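J.: any chance you could fold what I've pasted below:
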Amino acid sequence: MRKTEPRGVYLAVGWQRPMPGTAFPAPIPAMRKCGGAIHARDIRDAKRTVARGFWPGARPMPPPPRAETGDNAAPRRHDQHRASGRREKVFSQRKVAQLLVRLIEIDPPIWRRLLVPSDWTLAKLHRVLQATFGWTDAHLHEFHIGGLRYGDPDLLDDGFDGPRVFDYADVRLLDFLGQPDPVFVYVYDFGDNWQHEIRIEAWPEVETAPKQAQCLDGARARPPEDVGGPWSYGDFLEAIRDPEHDDHASNLRWAGGHFDPEWFDLEVINKDLRNAMRSNAARRLHQPKPKKG
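T.: Sure thing, here's the model as predicted:
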């Protein structure tokens, strides 16, 4: 049975201004009694209503009319909800999000172009990004959208009244639809601070509902894990290119004995993406070594 809010409780909608370089206004829902806001019966529907683009000044939805009986009775709310859910499911299945992802503060750029099912959440997108760049998922991560933090609250809430962490399992890529040039950031490894800029380039339609993400193109290998961040990565490259450098041998050992910054293998990356949602999938710790001969 669905949990409903008492009659007379409405959703008051507020929006936080987007941070520079982003285009996704963060919804700030609050449940309180007020006569001129959007009606909601449960928290889940309210959050989804906000995420789909109701802006301040939108015409409020009045409380639902009392149920009528007979042949002329209006469809009940749960029937309308089911019909809306079916339309949304068909719509989302026919769309994918085309993403351009690049590591910030690295030149020449390390980037990937992806197709991701539009109804996937940011929690699933985290696994996609780990697979497409070849990270090992050994560190904490979060998304930054409109100045707010989205991630796993159980992992990121520190209990010291820090900035609130919103559950990234509640946000889908489809929620960005209609926003002009959506851009947000994925941060992996708070020590090395690998920041990935994610730009939604397009919403191409597909004939059948996609079951997995796909990499279309890209360039260059991601840096070794725990190398120290973008600035230390430059020092790492300098050392492995110079056999006379004091750190040449140790840095190569750190990278698994081989590292080519220009490496990019579309077949290998898409194989990793096909296994991205498997909890027991083997993860590559290092870049594949070139075949001899």
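
J.: C-alpha from now on. contacts and neighbour counts both.
T.: Noted.

J.: count of neighbours near residue 82?
T.: Each residue near residue 82 was counted by other CA atoms under 10 Å, and the total is 11.

J.: immediately after the strand or helix carrying it, which helix or strand?
T.: According to DSSP states H and E, residue 82 maps onto helix 77-93. Using DSSP H and E, the next helix or strand after helix 77-93 towards the C-terminus is strand 96-103.

J.: residues in contact with that next one: which ones?
T.: Strand 96-103 is contacted from outside by 109-118, 173-174, 194-206, 210, using CA atoms under 8 Å, 6 or more residues apart in numbering.

J.: name the helices or strands packed onto the helix or strand just after it?
T.: Sequence-wise, the next helix or strand downstream of strand 96-103 (DSSP H and E) is strand 111-117. Contacts defined by 3 or more CA pairs under 8 Å, 6 or more residues apart in numbering; DSSP states H and E place strand 111-117 against strand 96-103, helix 122-133, strand 214-219.

J.: give me whichever of the ones you listed is most buried.
T.: Ranked by mean neighbour count, the helices and strands packed on strand 111-117 are led by strand 96-103 with a mean of 23 (mean count of other CA atoms under 10 Å).

J.: one more to put side by side:
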Amino acid sequence: MLKVRRTLVRRTKKFQEGTYLIKVSWRKGVWRKIELAAHHTLEDLHQAIQQVFDFDDDHLYSFFMDNKKWSHASYSSPLDESGPHADQVTLGELALEPGQSFLYLFDYGDEWEFKLKVEGIDPAKPLPLKPRLVAERGAAPEQYPDNEDWDE
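T.: Predicted structure coming up:
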């Protein structure tokens, strides 16, 4: 008789304290750098991205941790029917590493795609109470640009 043993090893890491520096890029030459604490959630990161790019938070979103759009390695908006949800996981729980990239997709219709990169994790730096913008380059895109060809 063949016995099946546990063949999948679950990757577990302890909570990683520190101040996280995340670079959020829209297109070449348009980016923002945001500092967050390990206790901030992906929902907090979503809110920070919305603020620094001057977007209206009026659509669903997902973070794709394997950097592949529509993969199952994702955390979605708390309003999305599918989970897991972005407000239920902190940065410190994600086992992120400096240099790691992942994808943020906002508005499933228009598909605003932002590339995120962990630029650093500093355990000695004072933790920010809330996410904060520390650097930026380029003009933010217009979420709802005027379209002269639009029929009224």
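
J.: next, the TM-score between them, please.
T.: With the length set by TM-score structural alignment, normalised by the length of the second structure, the two chains reach a TM-score of 0.75; 140 aligned residues with a CA RMSD of 2.9 Å.

J.: quick one on the thing from earlier: mind putting the helices and strands packed on strand 111-117 of the first structure in a markdown table, distance to residue 147 of the first structure included?
T.: Conversion of those to a markdown table gives the following (distance: least, CA to CA, whole Å):
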| stretch | distance to residue 147 of the first structure |
| --- | --- |
| strand 96-103 | 19 |
| helix 122-133 | 16 |
| strand 214-219 | 28 |
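
J.: mind listing residues that contact the longest strand belonging to the second structure?
T.: The longest strand of the second structure (DSSP state E) is strand 112-122. For strand 112-122 of the second structure, the surrounding residues in contact (CA under 8 Å, 6+ apart) are 18-27, 96-106.

J.: how big's the offset between it and the first structure?
T.: After superposition onto the first structure, strand 112-122 of the second structure sits on average 0.9 Å from its aligned residues (mean CA distance after the TM-score superposition for the first structure).

J.: give me the stretch of the first structure that that strand matches.
T.: Counting by TM-score structural alignment, strand 112-122 of the second structure pairs with residues 194-204 of the first structure.

J.: what's stretch 145-152 of the second structure in contact with?
T.: With contact meaning CA under 8 Å, 6+ apart, stretch 145-152 of the second structure is reached by no other residue.

J.: translate residue 38 of the second structure into the numbering of the first structure.
T.: In the first structure, residue 38 of the second structure lands on residue 118 (TM-score structural alignment).

J.: its match touches residue 177, doesn't it?
T.: No - using CA atoms under 8 Å, residue 118 of the first structure makes no contact with residue 177, being 9.0 Å away.

J.: of the two, which one has the most company?
T.: Under the neighbour definition other CA under 10 Å, residue 118 of the first structure and residue 177 were set side by side, and residue 118 has more, 24 against 19.

J.: what residues are up against that one?
T.: Contacts of residue 118 of the first structure (CA under 8 Å, 6+ apart): 92-93, 95-97, 172-174.

J.: repeat that with 7 Å
T.: Shown in contact with residue 118 of the first structure (CA atoms under 7 Å, 6 or more residues apart in numbering): 92, 95-97, 173-174.

J.: with residue 268 of the first structure instead?
T.: With CA under 7 Å, 6+ apart, residue 268 of the first structure has no contacts at all.

J.: equivalent range in the second structure for the helix or strand encompassing it?
T.: Element membership for residue 268 of the first structure, per DSSP H and E: helix 266-274. Here helix 266-274 of the first structure fails to align to any part of the second structure, judged by TM-score structural alignment.

J.: tell me what angle that helix forms with strand 214-219.
T.: Going by axes from the mean of the first three to the mean of the last three CA atoms, to 10 degrees, helix 266-274 of the first structure is angled at 140 degrees with respect to strand 214-219.
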